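Colleague: Here is the input, now give the coordinates:
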Amino acid sequence: MAVALVGWAVLAASPAHSAEPSAPAGKKLIEYGWDVPTPAQMHDELAAMEKRPFDGLIFRLNGGHNAFVTKPLERAAFAEDERILPGLQFTRFTDNFVLVWGSPPDGFDWFDDTQWRAIEANAKLLVEVAQAGRVRGICFDPEPYDFSLWDYAKQPKAKAHTFAEYRTAVRQRGAQLMRAFETPMPGATILTFFHVSLFDRFANLTEAERAERLERERWGLMPDFFVGMLESASPKARFIDGNEHAYYYTSREQYFRAYHAIRQRARNLVPVEMREKYDRQVQAGQALYVDQNFALRQPKPEQYLSYRMTPEERAMWFEHNTYWALYTTDEYVWCYSERMNWWKDQTPPGLEAAILRARQKIAEGKPLGFDIEPLITAAGKRQAGGF
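Modeller: Okay, the predicted model is just below:
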């Protein structure tokens, strides 16, 4: 009951929906989700969108967003994007990223040069078109939505090529993709939802032990792809590991451990001669997941802790996560959602106020002001909806 009363008091004092969010020095909050907008939507709704408590967003081009389709994208499909983007006048949203998928169809082959020429051309086209909107960088999503490109066992030539041979090819392709990104955008900033944060548990293994483990992992080829990207990146390029694991955090310690994993432990995943470059050009990001904290996830809601919380407790949990995500990130936190929509004013009660409170405290150098552990512990003992 004490926690709930505190939650009510904090919510009562919270700013209104359109309040100007404080800007913590060097810390940026970026929106992304199933409500990902196109340039056309931004053109029609930008003034209202910029009232939300973000410093930018991830958007997709109407003409396409998957660079890995293995066939050339048609520039004509992007005519609307190219017409609209130059005229967008951003004020609050200073840090916007264009979405680029890396999700190939069945039939994808790491050794197929023809496919890779198409992928490189697609990557250049997507970034070149987006540049008209003065974007901050590229959000590269490597998750396979069709073919499992990172799983060695699923590769069509796995019987003809060893895992080591695939690793070499994948590293080369990573280098090619980075060069393609930087052709229209020199010194590109690449935001990924995860890369090295997915593999820090392998960081202290010997090279032989790591290779043996990665060969069996469904993401096992991805570390070498990132190494190739980093290897070919220009000195001004940078990579942000968005640490998607932070979706599920319930304590501040987890944020600090993740930061250490990305900035220190994961250095061992790159060759020794590249570690200084890693230190200079790889940053730790953090993630937020609205559905996880606000009882929006489906199916089987009984699995999720937020269904055992009051609305006020959910808002406190999200404020906690927003605060510590901003506190520990090098610069960027991305806020992900699915079953809601920021731009259609379909948000759970207390969400926006929780973000504004956390941002204000970070901006003013103030402590969070409460411990989330008792709330998490109490909720874990309840049945779903049993508060």
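Colleague: hey, let's count contacts and neighbours off CA atoms from now on
Modeller: Will do.
Colleague: Tyr327 against Lys361, yeah?
Modeller: No. With contacts counted by CA atoms under 8 Å, Tyr327 stays clear of Lys361, the gap being 9.9 Å.
Colleague: Nearest residue to Thr70 in space, ignoring adjacent ones along the chain?
Modeller: Nearest-residue entry for Thr70: Gln115, 4.8 Å, with adjacent residues in sequence omitted and distances by CA to CA, 6 or more residues apart in numbering.
Colleague: Another sequence for comparison is provided below:
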Amino acid sequence: MASIFLSASLCLADAQIVYDAPEKKLIDFSQHSPYIQYYKDHLTDYEKEPFDGITLRLTKEAGNGDIFMVDNWAKVTAEVKEAELKLASSLKASTMLTDNLLVLFGGSQMDWFSDEDWAKTEEHIRYAVGVARAAKCKGILWDPEPYKPGKNPWK
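Modeller: Okay, the predicted model is just below:
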């Protein structure tokens, strides 16, 4: 019986030795998350803070990260999208802020049962992911809380 207990204990100890807990990261996210240009212009200031990453925003002209605001996206030109993508590609890597995220918001003016609106939304998400990749972000921060009155899709 003692040998079974000892064997089980060694197996559990080995499993705990092999497992590495995920490293915790401190990411700056607030209503004052910078647009990509502002972040680029003030990178050294952001690197003075104690964060591992920061959330970046698309400009208002490039959709502002409001992926469900399909009427607003219709006003975004291909030139503006390309300029935002080029700007994101021009960001230099930071040795301090290694875990940046692009923030997307949940306010909505779309018809949730419209295939056409969903196609537009998919296009916007793909564009945002392209910008995040170009900016070398670790991923997307999804903020489902709608801040615009009358644009709450969760009611």
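Colleague: what's the TM between chain one and chain two?
Modeller: Their TM-score after superposition, calculated using TM-score structural alignment, normalised by the length of structure 2, is reported as 0.73; 125 aligned residues with a CA RMSD of 1.7 Å.
Colleague: Return the mean post-superposition distance for the top helix by length along structure 2 against structure 1.
Modeller: With residue count as the measure and DSSP state H as the assignment, structure 2 has helix 115-134 as its longest helix. Comparison of helix 115-134 of structure 2 with structure 1 after fitting gives an average deviation of 1.0 Å (mean CA distance after the TM-score superposition for structure 1).
Colleague: Three-state assignment for the residue nearest to the spatial centre of structure 2, please.
Modeller: Within structure 2, the residue whose C-alpha comes closest to the C-alpha centroid is Ile140; the distance, by CA atoms, centre = their mean, is 2.2 Å. Secondary structure assignment for Ile140 of structure 2 (DSSP: H, G, I helix; E, B strand; the rest coil): strand.
Colleague: List the contacts of the aligned partner of it in structure 1.
Modeller: With TM-score structural alignment as the criterion, the equivalent of Ile140 of structure 2 in structure 1 is Ile138. Contact analysis of Ile138 of structure 1 by CA atoms under 8 Å, 6 or more residues apart in numbering lists 97-100, 127, 188-191.
Colleague: I'd assumed Gly107 was in contact with Pro144 of structure 2.
Modeller: Yes. The criterion here is CA under 8 Å, and Pro144 of structure 2 meets it with Gly107 at 7.5 Å.
Colleague: Which one's more surrounded, these two?
Modeller: Set side by side, Pro144 of structure 2 and Gly107 show unequal neighbour counts under other CA atoms under 10 Å, the larger going to Gly107 at 23 against 13.
Colleague: What separation do you get for the match of Ile140 of structure 2 and Glu128 of structure 1?
Modeller: When CA to CA, to the nearest Å is the yardstick, Ile138 of structure 1 and Glu128 of structure 1 sit 11 Å from each other.
Colleague: and what of Leu88 of structure 1?
Modeller: From Leu88 of structure 1 over to Glu128 of structure 1 (counting by CA to CA), the distance is 16 Å.
Colleague: among the contacts of Ile138 of structure 1, which recur in structure 2?
Modeller: Taking both residues aligned by TM-score structural alignment, their matches' CA atoms under 8 Å as the threshold, the shared contacts between this structure and structure 2, drawn from the contacts of Ile138 of structure 1, are 97-100, 127.
Colleague: I'd like the residues you listed written out as a markdown table, with distance to Leu57 of structure 1 added.
Modeller: A markdown table is the format used below for the kept ones among the contacts of Ile138 of structure 1 (distance: CA to CA, whole Å):
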| residue | distance to Leu57 of structure 1 |
| --- | --- |
| Phe97 | 6 |
| Val98 | 9 |
| Leu99 | 10 |
| Val100 | 14 |
| Val127 | 16 |
